[in-house]
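> From the sequence below, what's the structure:
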Amino acid sequence: MIKTDLLTIPGVGKSTKKDLLSLGINFAEDLKNKNPQALYDRLCELTSKKQDRCVLYVYRCAVYFARGGRNPQKLKWWNWKDVR
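The predicted model follows:
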């Protein structure tokens, strides 16, 4: 079992933690310089299926958090949806 702090990231639950670990992300700190879209695309490749867009929104929120962002509204993954 890998020691990780991923569950301290807002919006990250057990399933997302598992996905992040499969992407080589073990700690929140690992997300600091990551591109959420690239993480999402890589997960789609690894699983050979298109993931729900909500996964991308969680990744956007997680990267924001890892970079030190603490605005309460931006710590809600649903506020990271695509603008239409």
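
> CA atoms for contacts and neighbours, from now on please.
Will do.

> Roughly how far does Y40 sit from P72?
23 Å (CA to CA, to the nearest Å).

> between these two, who's got more neighbours?
Using other CA atoms under 10 Å as the criterion, Y40 and P72 rank with Y40 on top: 25 against 8.

> The structure of the following sequence is requested for comparison with the preceding one:
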Amino acid sequence: MNPAKVMRERVRKLTDLPNVGKAVAGDLQRLGITEPGQLAGCCPLALYDRLAEIDGVRSDPCMLDTFMSVIRFIDGEEARPWWDYTAERKAWMDSLGR
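This next block holds a predicted model:
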């Protein structure tokens, strides 16, 4: 969903989350996440790496940005577009040597 349209009190299903449409919801479901609350406290990099294991190929790094955005939202931050996390993700990955 477009982050500008997300209303925290109305988040019931995965596609109610910021930056999550049918495709990303499907990826989350393949990770065993079927409802938004299950994302609380998750590590976005762990989800990203697990998705790569499931698929046998690493997803576009923007998926990691999306995971960062939804986890931060569930953990209490404002809804923001996934690309707001790109610079942070790049610095984080560089610090990990990835």
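
> how far apart are the helix ranked longest in the second structure and its match in the first structure?
Counting residues, the longest helix found in the second structure (DSSP state H) is helix 61-74. Taken against the first structure, helix 61-74 of the second structure registers an average deviation of 0.4 Å after superposition, with mean CA distance after the TM-score superposition for the first structure.

> so that helix corresponds to what in the first structure?
Mapping helix 61-74 of the second structure onto the first structure (TM-score structural alignment) gives residues 53-66.

> List of residues touching that stretch?
Here stretch 53-66 of the first structure makes contact (CA atoms under 8 Å, 6 or more residues apart in numbering) with 9-12, 16, 28-37, 39-40, 74-81.

> Now that we have these, which of them are buried?
Buried subset of the contacts of stretch 53-66 of the first structure (neighbour count, 16 or more other CA atoms under 10 Å): 9-12, 16, 28-29, 31, 34, 36, 39-40, 74-75, 77, 80.

> Closest one to K49 of the first structure out of those, please.
Ranked by distance to K49 of the first structure (CA to CA), these are led by Y40 at 11.1 Å.

> nearest spatial neighbour of the counterpart of the closest one in the second structure, skipping sequence neighbours?
For Y40 of the first structure, the aligned residue in the second structure is Y48 (criterion: TM-score structural alignment). Excluding the flanking residues, the one nearest Y48 of the second structure by CA to CA, 6 or more residues apart in numbering is L64, at 5.8 Å.

> Much appreciated, bye for now.
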